[in-house]
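*Asks:* build me a structure from this.
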Amino acid sequence: MRAAYLERLGPPSEIRFGKLPDPSPGPCDVLVDVWAGTVNPVDTFVRSGRFATPVAFPFVIGRDLVGRVARVGPGAPGFAVGDPVWSNSLGHGGRQGAAAERAVVAADRLYRLPPGVDPYTAVAMLHPAATAHLALFAHGGLRAGDTVLIAGAAGNVGGALVTLAAEAGARILATASARDARYCRELGAEIVCDYRDPDLTRHLAEAAPNGVDLYLDTSGRNDLAAAVDLLARRGRIVLLAGAGSGTAPVLPASELYMKDGSIRGFVISHAGVDELAAAAGTINRLLGSGRLRPRAMEILPLSAAADVHRRMERHELHGTRVVLRTDAAHRLDSPGPADSPGRAGPPGPAGE
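*Replies:* Sure thing, here's the model as predicted:
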């Protein structure tokens, strides 16, 4: 099979594209013919060694895939050859990655793709939506009626946070650029404030006179002084970005404990299979209803993986989700143009 892989950790130039032996599934695994994957910031952390995790070389990169079941182990009931499926937790924790024509996925980390859902749209949204679900529910304890502040609401994770929080019945305050305010409101934000506003904290406090129950900042700035100031009693701050930002936020500890407040951080790579499965249920429901879609998407061949890693680290993608497709996905696009999203039906056998 062809794959994007590493022989050692390092910069994007260490990514190779070539042939590796086909993976062999164990009894509780499923072999998947991969249609497409994508690139996430966390993939660059694994590749560079910034996020320490067990890897075995040659190491196939990438965590997200959408594809079709090719073989089912005897201890992996519930799947059948030909099923359209997806996974979002490969490429770390000792698991080989998704950036290949074939991948082995443990059955408890594999989910069916809902009928009629475009595979490229799905794979582009897996990571942002799972991150949002974990932040809101597993770590943020979101309840219907909560007031939620989402800083950086126009990005991929921010937009997923708004969508999922609105669907759960929260009141949403958001910060974004003025040009993105309409987009955030369309997703479900009630009030959108310009993050450049010098009086931002005051305006947010006026919009939430009783404080915010849940505060999430996708930008990685993590201004804890402002966050704690805006918290309601027993409010929660969830940290979900900022790796490598070089910032050292100051925590107003006295005010935090006087409010019975809490701060919790997480990385998606530490999520358990039960948490991932809970997120998958919501993701599939919202994909099926058309409510989860990337704002911008670019589709490239799998061989472009190294270049996409470079572009991501240089902050050149500007929110565009890049999908890396394999040759097995070509018939997904037929008869449309090669760079347009295709239909959800399975393509022909790998290599056709």
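
*Asks:* contacts, neighbours, all on C-alpha from now
*Replies:* Fine.

*Asks:* and R285, how far from V323?
*Replies:* If you measure R285 against V323 using C-alpha to C-alpha, to the nearest Å, the figure is 21 Å.

*Asks:* to compare with the earlier structure, here is another sequence to fold:
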Amino acid sequence: MTAIIWYRFIGQLHQLPSYLFQRTGHKPALALTFSLVVMGAVAHPVWASDPCNPPNLIPQPVCDMDSFHGSPPRQIPDGWTEFVLYGDPTFLNDPHSYFGTGTLRIWSNGGTFKAGIYTQVNVTPGAGYRASISWGAPNAPDHFGRQLGIDPTGGTDPNSPTVIWGPMHWGEGRILNYPPGEGPNIDVRARAVSGTMTVFFVTDHPSSTGDNLIYIDVIALYPDESAPAVEIPPTPVPPTDTPALEAVAAFAAPPTATPVPPTPTDTATPTVTPTATATPTATPSPTPTHTPTATPTATWTPWPTALPNSSSGLFDNMVLTQGAGTVARELQPIGLLLLSFISFSGAGLCAGSLWWLRKKNSL
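*Replies:* Alright, predicted model coming up:
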């Protein structure tokens, strides 16, 4: 009971830095440091560590932030991992602690940021748990939001939809786990989905008054069966992946359309063009073989045989007659009359020639 009374008394000293700042005008950091020195003088470390004892499941040195690793600007309590959502704050071990030993300080001189830490804890799947922070003390309370979160799946991404966040507290209040109705309380509850649960603490500092800082210490995780059941939103995500696979399959399906190239077998239709070989039917051009009909001209050859002893004049008449015959054939039917005339004329000449020869021989 004595420890509880002292714990509550020390908690009321969180009003001292604001009072000193308002009355003296000194920097908030100096006022907060003064109050921490006073609290360190009256608080006993053994009592201060009580929130980190069982049934708390976070190991006591990790809960109490007894030791650190690394160096500023990234000096982090052992068992914890830092994250920065925006800005570039400094993480370091500050010897001024409400609970003795060390305290994590996150600060920036004139900058803004949203950052925090997380740790993973072994738990029983299906069981309920409550995360709680004892000390989250900024030097400009109205410019710092403070919040706890639990990822029941054990994930480590503070932006994940699986993280269940408690209330964000702004303003006065450096002890953040008061009983209901007595002061700020940002506890958060959830049921474990796996054998690991992740506890987050985040502070949001969107505006600066200069040299601004926040002290963080004693973050615990307790069994709490009043925690509600958890529905994990990522479960619908895998179905969205399968349509993507189906889309890929659908996209890959068109290559199966490659059998379409066989359709170019229509090129076989050019075989119809060989029908153009019908053009060789123009071979009837050999019909000029009718020229052998000119052989009837030989029928006129008997004319010379009738006059074996004829003279050159008679021969000339015969040639003339043959020429007239050929002309007659070519000029048929009109030339037929001319041929007849020439024939009779030739006959007359022939008869005259015979008569003249006989008369000459008779002399």
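
*Asks:* fetch the TM-score of the aligned pair.
*Replies:* The TM-score (TM-score structural alignment, normalised by the length of structure 1) is 0.21; 120 aligned residues with a C-alpha RMSD of 6.4 Å.

*Asks:* name the next helix or strand downstream of the top strand by length along structure 2, please.
*Replies:* Secondary structure of structure 2 per DSSP state E: the longest strand is strand 211-223. Toward the C-terminal end, the helix or strand that comes next after strand 211-223 of structure 2 (DSSP states H and E) is helix 237-252.

*Asks:* report how many residues lie close to D316 of structure 2.
*Replies:* When neighbours are counted by other C-alpha atoms under 10 Å, D316 of structure 2 registers 11.

*Asks:* you'd agree it is in a strand?
*Replies:* No: the assignment for D316 of structure 2 is helix, going by DSSP: H, G, I helix; E, B strand; the rest coil, so no strand is present there.

*Asks:* how about the helix or strand where I4 of structure 2 lies: buried residues?
*Replies:* Assigned by DSSP H and E, I4 of structure 2 belongs to helix 2-12. Buried positions in helix 2-12 of structure 2, judged by neighbour count with 16 or more other C-alpha atoms under 10 Å: 7, 10-11.

*Asks:* buried residues, the longest strand of structure 2. List them.
*Replies:* For strand 211-223 of structure 2, burial by neighbour count (16+ other C-alpha under 10 Å) applies to 212-223.

*Asks:* now do the helices in structure 1.
*Replies:* Applying DSSP state H to structure 1 gives helices spanning 41-48, 119-133, 156-167, 181-187, 200-207, 224-230, 253-258, 273-288, 305-313, 330-333.

*Asks:* the second one - contacts with which helices or strands?
*Replies:* Spelled out, that is helix 119-133 of structure 1. Here helix 119-133 of structure 1 touches strand 29-38, strand 65-72, helix 156-167, helix 273-288, strand 321-325, going by 3 or more C-alpha pairs under 8 Å, 6 or more residues apart in numbering; DSSP states H and E.

*Asks:* which one of the ones you listed lies closest to R102 of structure 1?
*Replies:* R102 of structure 1 sits nearest to strand 29-38 of all those, at 4.7 Å, using C-alpha to C-alpha.

*Asks:* the closest one vs helix 119-133, what angle?
*Replies:* In terms of direction (axes from the mean of the first three to the mean of the last three C-alpha atoms, to 10 degrees), strand 29-38 of structure 1 departs from helix 119-133 by 100 degrees.

*Asks:* packing partners for strand 29-38 of structure 1?
*Replies:* Partner elements for strand 29-38 of structure 1 (3+ C-alpha pairs under 8 Å, 6+ apart): strand 65-72, strand 102-106, helix 119-133, strand 321-325.

*Asks:* do you know which of these lies nearest Y215 of structure 1?
*Replies:* helix 119-133 (12.4 Å).

*Asks:* count the neighbours of P238 of structure 2 for me.
*Replies:* Residues near P238 of structure 2, counting by other C-alpha under 10 Å, number 10.

*Asks:* and L324 of structure 1, how close does it get to D213 of structure 1?
*Replies:* Using C-alpha to C-alpha, L324 of structure 1 is found at 38 Å from D213 of structure 1.

*Asks:* actually V123 of structure 1, not the one I typed
*Replies:* Applying C-alpha to C-alpha to V123 of structure 1 and D213 of structure 1 gives a distance of 31 Å.

*Asks:* just the closest of the buried residues of strand 211-223 of structure 2 to A247 of structure 2, please.
*Replies:* Distance to A247 of structure 2 across these (C-alpha to C-alpha) is lowest for L221, with 44.6 Å.

*Asks:* surely that closest one meets Y129?
*Replies:* Yes: counting by C-alpha atoms under 8 Å, L221 of structure 2 sits close enough to Y129 to count as a contact (6.7 Å).

*Asks:* common neighbours of those two, please.
*Replies:* Contact criterion C-alpha atoms under 8 Å, 6 or more residues apart in numbering; residues shared by L221 of structure 2 and Y129: none found.

*Asks:* state the number of residues packed around M258 of structure 1.
*Replies:* What M258 of structure 1 shows, counting by other C-alpha under 10 Å, is a neighbour count of 10.
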